[in-house]
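Colleague: Provided below are the primary sequence and the corresponding predicted coordinates.
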Amino acid sequence: MYEVLERKELAPVTKEFKVYAPRVARKAKAGQFVIVRAKETGERIPLTIADYDPQEGWITLVFQEVGKTTKLLGTFKEGDRLASVTGPLGNPTEIKHYGTVVCVGGGVGIAPVYPIARALKEAGNYIISIIGARNKELLIWEDKIRSVSDEVIVCTDDGSYGRKALVTQPLKELLESGRHVDIIWAIGPAIMMKFCSLTTKPFGVKTIVSLNPIMVDGTGMCGACRVEVGGETKFTCVDGPEFDGHLVDWDLLMARQRLYLEQEKQALELFEKGQ
């Protein structure tokens, strides 16, 4: 169970795994996530389901090697098995016919945008996708995004590919142009989702973000993933992971993400020393 069927290196620190998880694949929907353990004694980390096939029984996970567990996952080869893949968890994306939808993906967040854009396209929406990364080397899944979009705008921070811009720039230009946009999805680093939400708020266009903060059990029991949304405490694992970005307390969210930086640094250093 949970065998790595395929392994791809999308970028120097970004990996794509196709994992055999038939029970998860049968139930998976766009916007949901799984909790993964690489080893029996390892930590539990949330990864959004980037693709899935209920008939063949696989799901696709895309991750960046930034900490101990993702570095460990990066050593897995085809044929290796994950200790556990729990899910699908969280509420799926609300898929219906909205009209014109903008899907914004930043960095590794481009991958979870893909199944959402695909499902929205299948529901008859006109899809405008804006994707961005720090440079061309880190840009992933452009071909997949193009396959489910009517228009695509590509940005890189350094201008090495596409427009030299942050994703918020073409997003703002699109809204300023007067074109009607019914709803927006924005997925990526917290800082990127925060500024996408700040960009769209003056225009009154609802902006949905996907939050994967600190999670432990993923079922609402531990409370580690709590966030403030509209002045109320929510648990991203059971109330989300998608929320209205205009209502999220971004400063509190990002402060919570920094709570365990020192412990995460120590764990990574010990892992790299082979301890």
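Modeller: It's in.
Colleague: contacts, neighbours, all on C-alpha from now
Modeller: Fine.
Colleague: so where do the strands sit in the stretch 1-150 of the chain?
Modeller: Applying DSSP state E, counting those that start in this stretch to the stretch 1-150 of the chain gives strands spanning 4-11, 14-20, 33-37, 45-53, 58-64, 84-89, 100-106, 126-133.
Colleague: swap in the stretch 151-275 of the chain?
Modeller: All strands of the stretch 151-275 of the chain, identified by DSSP E, counting those that start in this stretch, fall at 151-156, 163-164, 183-187, 207-210, 226-229, 232-235, 242-244.
Colleague: List the contacts of the first one.
Modeller: Strand 151-156 is contacted by residues 127-136, 145-146, 161-167, 170 when judged by CA atoms under 8 Å, 6 or more residues apart in numbering.
Colleague: Please apply the same query to the last one.
Modeller: Contacts made with strand 242-244 from outside it, assessed by CA under 8 Å, 6+ apart, are listed as G31, N91, T93, K206, T207, I208, V209, S210, L211, V229, T236.
Colleague: and the fourth one, how many neighbours?
Modeller: By the criterion of other CA atoms under 10 Å, K206 has 17 neighbours.
Colleague: In contact with it, which residues?
Modeller: D182, I183, I184, T200, D244, G245, H246.
Colleague: do you know how far the second one is from D51?
Modeller: I183 sits 22 Å away from D51, going by CA to CA, to the nearest Å.
Colleague: Count the residues that sit near V238.
Modeller: Residues lying near V238 (other CA under 10 Å) number 16.
Colleague: For G57, give me its contacts.
Modeller: Applying CA under 8 Å, 6+ apart, one finds that G57 lies in contact with Y20, A21, P22, R23, V24, A25, R26.
Colleague: what number of residues lie near the first one?
Modeller: Think Y20. Count around Y20 with other CA under 10 Å applied: 24.
Colleague: ditto for the last one
Modeller: Taking other CA under 10 Å as the neighbour definition, R26 ends up with a count of 17.
Colleague: how far away is it from G218?
Modeller: 19 Å.
Colleague: what do you get for V227?
Modeller: V227 is 14 Å from G218, by CA to CA.
Colleague: Of these two, give the one with the bigger neighbour count.
Modeller: Applying other CA under 10 Å to V227 and G218 shows that G218 carries more neighbours, namely 25 against 22.
Colleague: and the closest residue to that one other than its chain neighbours, how many residues sit next to it?
Modeller: Excluding its sequence neighbours, the residue lying closest to G218 (CA to CA, 6 or more residues apart in numbering) is C237, at 5.1 Å. If you count neighbours by other CA under 10 Å, C237 ends up with 30.
Colleague: want to compare, so here's the second one:
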Amino acid sequence: MYVIKKKKQWSEKVFTCWIDAPWVARSASPGQFLVTINSCKGERIPMTIVDVDGDSIELLFQVVGKSTLELSKMSEGDSLYAVVGPLGNPSVLQKFDGPAVFVAGGIGVGPIYPIAKKAKEMGNKVISIMGSRSESLLVMTDQMREISDELLISTDDGSCGRKGFVTDLLREVLERNEKPSHIWAIGPAIMMKFVALTAKPFNVPLTVSLNPIMVDATGMCGVCRVYVNGENKLACVDGPEFDGYAVDYDGFMGRLTQYQEKEAVALKHYMELEG
């Protein structure tokens, strides 16, 4: 039984859940993900492991369809049908000569947090950049501030931090005398694309984490394929992290919209049944 131990609502559509999953908690490493299934007839939802506390794992998710809406309606004490993981490859971290920069867009802060936290524990200088459309959509700022030597924030409307985009702040960091040694970027595909375009002239290695549509998440179905350096890769077993300069972002974004119509039908049907 994968019991929801704690639950927090950050905004209208963003939630955190702590779930009792001892085997996953004992094996998980930063950068990995898992699959949750709400009920015996539910779909498999890939989610990043944000943090671990004893036998519990922390998940951060946004309501985007039927299954995430269903999960958001579950309460503390309810149980998920299954939790499968950890899956994917852990982040490759080391003690860098220069700062490690972590760029998070929206709920991309969830998967980037454990990577930045581990980098800090290894003795790195951590510069974190967070961005969202407005202050009301920023989540986990306190957690990121705790593990960062410097936290920079941007919002599209200027309601918190700098008015603008994470790429504006990233460019300023890259132009400093103290050159970063590595960049991680996680968030919407379009954000990661423009982070790559911004960082490439500075010749700083960039790692991105991709979360495409997945079905089995173990390499059998091929649904999560992405093009990296012109080759087919499976995000679930070859990733989820890839060289940020080698990803075909336009192809990736096109595949993300492949099932939007069917997802909308499923969500509408669920909402009608729920009244």
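Modeller: Cool, got the structure. Note that this is a predicted model, so its numbers are computed, not measured.
Colleague: picking up where we left off before, could I get the strands of the stretch 1-150 of the first structure in TSV, plus columns for distance to L73 of the first structure?
Modeller: Formatted as TSV, the strands of the stretch 1-150 of the first structure follow (distance: least, CA to CA, whole Å):
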stretch	distance to L73 of the first structure
strand 4-11	10
strand 14-20	9
strand 33-37	9
strand 45-53	11
strand 58-64	9
strand 84-89	12
strand 100-106	22
strand 126-133	22
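Colleague: Of all the ones you listed, which one is nearest E78 of the first structure?
Modeller: strand 4-11 (5.1 Å; CA to CA).
Colleague: Give me the angle between that closest one and strand 14-20.
Modeller: With axes from the mean of the first three to the mean of the last three CA atoms, to 10 degrees defining the directions, strand 4-11 of the first structure sits at 170 degrees from strand 14-20.
Colleague: which residue lines up with L210 of the second structure in the first structure?
Modeller: By TM-score structural alignment, L210 of the second structure lines up with L211 in the first structure.
Colleague: what sits against the closest residue to that match other than its chain neighbours?
Modeller: Excluding the flanking residues, the one nearest L211 of the first structure by CA to CA, 6+ apart is P241, at 5.2 Å. If you count contacts by CA under 8 Å, 6+ apart, P241 of the first structure has them with G31, Q32, G90, N91, S210, L211, N212.
Colleague: try 10 Å
Modeller: P241 of the first structure makes contact with 31-33, 48, 89-93, 208-213, 225, 234-235, according to CA atoms under 10 Å, 6 or more residues apart in numbering.
Colleague: now P189 of the first structure
Modeller: Taking CA under 10 Å, 6+ apart, we find P189 of the first structure in contact with G105, G106, G107, V108, G109, S210, L211, N212.
Colleague: I'd like the distance between the closest residue to the second one other than its chain neighbours and S197 of the first structure.
Modeller: Closest residue in space to G106 of the first structure, ignoring its immediate chain neighbours: G188 at 4.6 Å, by CA to CA, 6+ apart. From G188 of the first structure over to S197 of the first structure the distance is 12 Å, taken as CA to CA.
Colleague: what's the spacing between K121 of the first structure and T100 of the first structure?
Modeller: Between K121 of the first structure and T100 of the first structure the computed distance is 10 Å (CA to CA).
Colleague: what residues do these two have in common as contacts?
Modeller: In contact with both K121 of the first structure and T100: I127, using CA under 10 Å, 6+ apart.
Colleague: one step back: which among the contacts of strand 151-156 of the first structure end up buried?
Modeller: By neighbour count, with 16 or more other CA atoms under 10 Å, the contacts of strand 151-156 of the first structure hold 127-136, 145-146, 161-167, 170 as buried.
Colleague: ok so, going back, hey, what's in contact with both of G188 and S197 of the first structure?
Modeller: V209.
Colleague: quick one: what's aligned to G132 of the first structure in the second structure?
Modeller: In the second structure, G132 of the first structure lands on G131 (TM-score structural alignment).
Colleague: so its match sits right up against C160, yeah?
Modeller: Yes. G131 of the second structure sits in contact with C160 when judged by CA atoms under 10 Å, with a separation of 9.3 Å.
Colleague: what do the two both touch?
Modeller: Counting by CA under 10 Å, 6+ apart, the residues touching both G131 of the second structure and C160 are L138, I153, S154.
Colleague: My guess is K77 of the first structure contacts F17. True?
Modeller: Yes. Using CA under 10 Å, K77 of the first structure is in contact with F17, at 9.2 Å.
Colleague: More neighbours: which of these two?
Modeller: A count of neighbours by other CA under 10 Å puts F17 above the other of K77 of the first structure and F17, at 24 against 15.
Colleague: how near is the alignment partner in the first structure of V101 of the second structure to G42 of the first structure?
Modeller: V101 of the second structure maps onto V102 of the first structure when the alignment is built from TM-score structural alignment. Distance from V102 of the first structure to G42 of the first structure, counting by CA to CA: 37 Å.
Colleague: Mind checking which of the two has more residues around it?
Modeller: Each of V102 of the first structure and G42 has its neighbours counted (other CA under 10 Å); V102 has more, 24 against 13.
Colleague: from what I can see D238 of the second structure touches S91, true?
Modeller: No. The pair D238 of the second structure / S91 is not scored as a contact, 11.9 Å apart, by CA under 10 Å.
Colleague: Comparing those two, which shows the higher neighbour count?
Modeller: Using other CA under 10 Å, the more surrounded residue of D238 of the second structure and S91 is S91, with 21 against 15.
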